[in-house]
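Engineer: Okay, sequence plus prediction incoming.
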Amino acid sequence: MNGVPTLAFSNTDPLGYNFSYREIWHTTRDLYNLSIPEYMDYTSVTQAVTVYNMANLKNLLPRDGIYIQE
């Protein structure tokens, strides 16, 4: 397996900023000053709540089918 496992959420534009995540993702246009504050607030809370709840599960999450066979 290559890379680091990450959380992936939807990349939509519900507030209508005409924002295309794939247009700027890891390009020279990926600048902090172009970040949309409402989206940053929402994303940080969503990820914090998700990770907190995952960390407090009674059992580990199953890992079957996660790793690609080489």
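Structural biologist: Arrived safely, thanks for sending. Numbers count the residues shown, from 1 in each chain.
Engineer: from here on, contacts and neighbour counts on C-alpha atoms
Structural biologist: Will do.
Engineer: in the helix or strand where residue 43 lies, what counts as buried?
Structural biologist: Assigned by DSSP states H and E, residue 43 belongs to helix 37-55. Within helix 37-55, not a single residue qualifies as buried, counting by 16 or more other C-alpha atoms under 10 Å.
Engineer: For it, name the packing helices and strands.
Structural biologist: Counting contacts by 3 or more C-alpha pairs under 8 Å, 6 or more residues apart in numbering; DSSP states H and E, helix 37-55 packs against no other helix or strand.
Engineer: Next one for the comparison:
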Amino acid sequence: MNYFQKAISLIEKQKNTHQNWMYLQLLFLEAHCNELLGNTDLARKGYEKALKTEPNFKLVRDKYYPDFLKKIRKLIA
């Protein structure tokens, strides 16, 4: 996780986030890893950050984030 965070931080410091698919992929991978580790707050924030950066990121928008939300709703219910 530290490597994901370090890479994301470096890209953000360079202000190289616009249309940077490597950056988006890192955001997604960090969020998904947090989900798998049970860090639901960090996972939610990561998925939302990826979608805020690129609302048309289909992999996150159509698959992973909706599946994550369903999983969370089941845990709460």
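Structural biologist: Noted; the coordinates are in hand. Quantities reported herein were computed from a predicted structural model and do not represent experimental measurements.
Engineer: How close are the two chains, by TM-score?
Structural biologist: Here the superposed chains carry a TM-score of 0.34, computed using TM-score structural alignment, normalised by the length of structure 1; 32 aligned residues with a C-alpha RMSD of 2.7 Å.
Engineer: So which elements touch the strand or helix carrying residue 33 of structure 2?
Structural biologist: Using DSSP H and E, residue 33 of structure 2 sits within helix 21-36. Applying 3+ C-alpha pairs under 8 Å, 6+ apart, one finds that helix 21-36 of structure 2 contacts helix 2-13, helix 40-53.
Engineer: Quick one, which of those helices gets closest to residue 21 of structure 2.
Structural biologist: helix 40-53 (10.4 Å; C-alpha to C-alpha).
Engineer: Can you give me the buried ones in that closest one?
Structural biologist: Of the residues in helix 40-53 of structure 2, 40, 42, 43, 44, 46, 47, 48, 49, 50, 51, 53 count as buried by neighbour count, 16+ other C-alpha under 10 Å.
Engineer: Quick check: of those residues, which lies closest to residue 33 of structure 2?
Structural biologist: Ranked by distance to residue 33 of structure 2 (C-alpha to C-alpha), the buried residues of helix 40-53 of structure 2 are led by residue 43 at 7.6 Å.
Engineer: Quick check: the gap between the closest one and residue 22 of structure 2.
Structural biologist: The gap separating residue 43 of structure 2 from residue 22 of structure 2 is 18 Å, by C-alpha to C-alpha, to the nearest Å.
Engineer: next one: residue 9 of structure 2
Structural biologist: Going from residue 9 of structure 2 to residue 22 of structure 2 by C-alpha to C-alpha gives 13 Å.
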